[in-house]
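In: Pasting a predicted model and its sequence here:
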Amino acid sequence: MTTTMTQSDSDGPRPARATMKDVARLAGVSVKTVSRVVNGEPGASTAVRQRVLDAAERLDYRHNLGASTLRRKDARSGIVGALLQDVGNSYSAGLLRSLEDALRPAGLSVLAASLDEEPERERGIVSDLVARRADGLVLMPATHRHEYLLSERRAGLPMVFVDRRPHGLDCDSVTVDNHGGAKLATTHLLSGGHRRIAMLSDLEEIETAVERRAGYRAALDAAGIEFAPELLVHSVRSDLEAARTVTELLDLADPPTAILAGRNIITVGTVRALRAAGATREIAVVGFDDFPLADLVEPALTVIRQDVQRIGAEVGAILLDRLNGAGGPPRHLVIEPTLVQRGSGEIPPRLPQRSLPRP
């Protein structure tokens, strides 16, 4: 049924919403019976249950979940808070959808928020969710230490860290091998003959960025390639900054022949800069994180893919286990990323490289 608001809808006083007493009167049952039916509790026959549901529909009754939460012994709200860095980013959006798919069959709704790498924002939102009696938390933290959650942890609030590990308390986490993924990407470029490989990275203090930079350097070390400081650029936060950085790298006296983009938004800016320079088929690119349309650009983008569907499903499964009373030590699941070759990462160097050792 669709209701369209007209001018008369807003002119008069707002009609009172139907209550359990109204439903009970129409259905010819007690208020307690209505309460059992709307809360999914046993004790009402099939015929009585249907009569209550029919009455509720006729009256457009909406159950007050918040009020019933205060009365129930288990004090469940049916809400899980998911604090991610940016729900507009394709990685966070995919993770959120997978988490919703995992929790919805259990009757749980996900309340999501973006943290934007702001620690105080994280603490404030966590405080709000706790006050609203959230059943659990999923955290992609902006904070670097997490002792502030110890009291909630002791109180039994289930929480799962995702993408970044907890520090200062021990609780469940699902992360990706960022070091291994960046090393895999760099090694792939090295195997294609590249020696001048640039990397564009996120903020210096972000744990995932630190691990990816370390993986990049580990691959260079393993190949006997001397690290060139001018080719590692950190604190790249947007596609515009990435495009500007790539343009500056291309202007170097000895420019890179390949680029490792440290996250999906950086990959977008990298492609834009290379297109503007007419160099999309001259500079090899591997992006960390897959994203929609990555396979449709020319050349299609080679990426290190994080399996966001699996990550969200694993987070949801752990959280449900904890909500259902599972004990035991915290679980720390590390998922291996994969290299997806599509063309951009397989472009050979434009010119013969100087006589440097091959990997």
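Out: Alright, I've got the coordinates.

In: hey, let's count contacts and neighbours off CA atoms from now on
Out: Fine.

In: Can you show me the helices along the stretch 101-250 of the chain?
Out: Read by DSSP state H, counting those that start in this stretch, the stretch 101-250 of the chain holds these helices, from start to end of the chain: 119-131, 150-154, 178-191, 207-222, 239-250.

In: Put together TSV for these, with mean neighbour count and distance to Leu103 on each row.
Out: What follows is the helices of the stretch 101-250 of the chain, written out as TSV (neighbours: other Cα atoms under 10 Å; distance: least, Cα to Cα, whole Å):
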stretch	mean neighbour count	distance to Leu103
helix 119-131	15	17
helix 150-154	13	21
helix 178-191	23	26
helix 207-222	20	26
helix 239-250	19	33
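
In: So for Asp54, which of those helices sits nearest?
Out: Taking Cα to Cα as the criterion, Asp54 comes closest to helix 119-131 out of the helices of the stretch 101-250 of the chain, the separation being 34.0 Å.

In: which other residues reach whichever strand or helix holds Val286?
Out: Of the helices and strands defined by DSSP states H and E, Val286 is found in strand 284-288. Defining contact as Cα atoms under 8 Å, 6 or more residues apart in numbering, one finds that strand 284-288 is touched by 181-182, 185, 189, 257-264, 266-267, 301-305, 344-349.

In: structure B:
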Amino acid sequence: MLHHPAKLPQPRRPTMVDVARRAGVSLKTVSRVVNNEPTVGPELAERVMTAVSELGFRRNGIARNLRSQELSATIGLLIEEIANPFYATVAGVAAEIAAAHQTLLITASSEEDPDRERALLLELVQRRVDGLLVVPAGTDHSFLRREVEMGLPAVFVDRPPGQLLADVVLLDNQGGSRAGIRSLLDAGHRRIGLLLGSLNVYTMRERLAGVQAELSGSGIPYDEAMVRSGIAGPEQASRAVADMLGLADRPTAFFCANNRLTLGALQELHGRGSDAALVGFDDFELSHLMPRPLTVIAHDQRELARIATEQLFERIGGDRSWPSTTVLPTQLVHRGRR
């Protein structure tokens, strides 16, 4: 006779009622904390979060209670500006993968404004999205900690979060910049004009750090006269190049820290018929058709977006492993007509 082992009773999943009892608060207070309503004081919210942690209660479990045991089948994507082809590619790939998972993608743009970023992310949380993909603008994301600790998956793309432990997918910004500067130094250039965006942005700081490290390692002084930072787009980049070309000891080469700055520099150099060398971080569409030679620090934007989005869906599916940081390589590619 075959004996089948008796099935052990499964432990009961904690409920919001359990959380309320442990915290010594009402069920309504727990619901308000879960929904990030501002009407709950910090002391009560902390008691609820402590109870959630002690009971091993996950946000997704709470969300299912609140949504009739269904996920919302939506994820949120926060990017910097949809007009930039880099972020348009990220959004396109994320939408493709979301569709394959029968999930709707909600996309918003922070316009590099940390306050707008915070408001948009909290709005997405209020909409009970199943996960977040974030290209951060600010440096403090602790306002998401409560939701992340309760199980809301969040993956940060291109830049790490501030004061929050989460998955991150990055580019090798310093390595790419070092390789770009090294190529100019190897070609004999010593006066290199640097065009940078806002140094409040992580990628700009990392790319500048790579430039400085390579110059220092080669014994080349870092000359502030050769640096223009806070450049917002192609027009300002074009004017910055014109300004530096007017110096008595002008640059013989330029390094641009993103694709939009490269376009502005390219326009100015071509218009002047200048033979100054040009290296730019990020490839861009039709770069191979540009009327003069340039070198781009290329990377696989689609792969960056794919890894981040797939990781988010793994988290939504139940992966609770320790948050990871993935760094994608870059490579120098010669573009334009030679």
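Out: Everything's here; your move. Predicted model, so just to flag it, every value in this text is computed and none were measured.

In: returning to what we had before: now do the strand holding Val286 of structure 1 against helix 207-222, angle only.
Out: Taking axes from the mean of the first three to the mean of the last three Cα atoms, to 10 degrees, one finds strand 284-288 of structure 1 and helix 207-222 inclined to each other by 140 degrees.

In: and the gap between the counterpart of Glu310 of structure 2 in structure 1 and Ser98 of structure 1?
Out: The criterion is TM-score structural alignment: under it, Glu310 of structure 2 has Ala317 as its aligned partner in structure 1. According to Cα to Cα, to the nearest Å, Ala317 of structure 1 stands 11 Å off from Ser98 of structure 1.

In: More neighbours: these two, which one.
Out: Neighbour comparison, Ala317 of structure 1 and Ser98: the larger count goes to Ser98, with 20 against 15 (by other Cα atoms under 10 Å).

In: Surely that one touches Glu314?
Out: No: with the criterion set as Cα atoms under 8 Å, Ser98 of structure 1 and Glu314 do not qualify as a contacting pair; they are 9.3 Å apart.

In: Any idea how many residues pack against the alignment partner in structure 2 of His332 of structure 1?
Out: Taking TM-score structural alignment as the criterion, the aligned counterpart of His332 of structure 1 in structure 2 is Thr325. If you count neighbours by other Cα under 10 Å, Thr325 of structure 2 ends up with 12.

In: and the closest residue to Thr325 of structure 2 other than its chain neighbours, what does it touch?
Out: Nearest-residue entry for Thr325 of structure 2: Val168, 4.7 Å, with adjacent residues in sequence omitted and distances by Cα to Cα, 6 or more residues apart in numbering. For Val168 of structure 2, the residues meeting the contact criterion (Cα under 8 Å, 6+ apart) are Val155, Phe156, Val157, Asp158, Arg159, Pro160, Pro161, Ala308, Pro323, Ser324, Thr325, Thr326.

In: how close does the third one sit to Leu55 of structure 2?
Out: Separation of Val157 of structure 2 from Leu55 of structure 2 (Cα to Cα): 31 Å.

In: Pick out whichever of these two has more residues nearby.
Out: Set side by side, Val157 of structure 2 and Leu55 show unequal neighbour counts under other Cα under 10 Å, the larger going to Val157 at 26 against 15.

In: is it true that the more buried one touches Val169?
Out: Yes: with contact defined as Cα under 8 Å, Val157 of structure 2 counts as touching Val169 (5.1 Å).

In: quick one on the thing from earlier: what does the residue nearest to Thr325 of structure 2 align to in structure 1?
Out: Structural alignment places Val168 of structure 2 opposite Ser173 in structure 1 (criterion: TM-score structural alignment).

In: go on, Asp140 of structure 2?
Out: Per TM-score structural alignment, Asp140 of structure 2 is aligned with Arg145.

In: leaving aside the residues next to it on the chain, what's closest to its match?
Out: For Arg145 of structure 1, ignoring the flanking residues on the chain, the nearest one in space by Cα to Cα, 6+ apart is His167 at 5.1 Å.

In: just Ala232 of structure 2 next, same as before
Out: Counting by Cα to Cα, 6+ apart, Gly197 is the residue found nearest to Ala232 of structure 2 once chain neighbours are left out, at 6.1 Å.

In: and if you look at Gln102 of structure 2?
Out: Spatial nearest neighbour of Gln102 of structure 2, chain neighbours left out: Ala73 (7.1 Å); criterion: Cα to Cα, 6+ apart.

In: before we move on, the earlier item: mind giving me CSV with the contacts of Val168 of structure 2 and columns for distance to Gly131 of structure 2?
Out: Putting the contacts of Val168 of structure 2 into CSV (distance: Cα to Cα, whole Å) gives the following:
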residue, distance to Gly131 of structure 2
Val155, 8
Phe156, 11
Val157, 13
Asp158, 17
Arg159, 17
Pro160, 17
Pro161, 15
Ala308, 12
Pro323, 14
Ser324, 16
Thr325, 18
Thr326, 19
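
In: how close does Thr46 of structure 1 get to Asp54 of structure 1?
Out: Using Cα to Cα, one gets 12 Å for the distance from Thr46 of structure 1 to Asp54 of structure 1.

In: The two: which has the busier surroundings?
Out: Here Thr46 of structure 1 and Asp54 are set side by side on neighbour count (other Cα under 10 Å), and the busier one is Asp54, at 15 against 9.

In: What's the more buried one aligned with over in structure 2?
Out: Mapped onto structure 2 by TM-score structural alignment, Asp54 of structure 1 lines up with nothing.

In: what sits against Asp54 of structure 1?
Out: If you count contacts by Cα under 8 Å, 6+ apart, then Asp54 of structure 1 has nothing around it.

In: On the three-state scheme, it is what?
Out: Following DSSP: H, G, I helix; E, B strand; the rest coil, the label given to Asp54 of structure 1 is helix.

In: you'd agree Ile75 of structure 2 is in a strand?
Out: Yes: counting by three-state DSSP, one finds Ile75 of structure 2 located in a strand.
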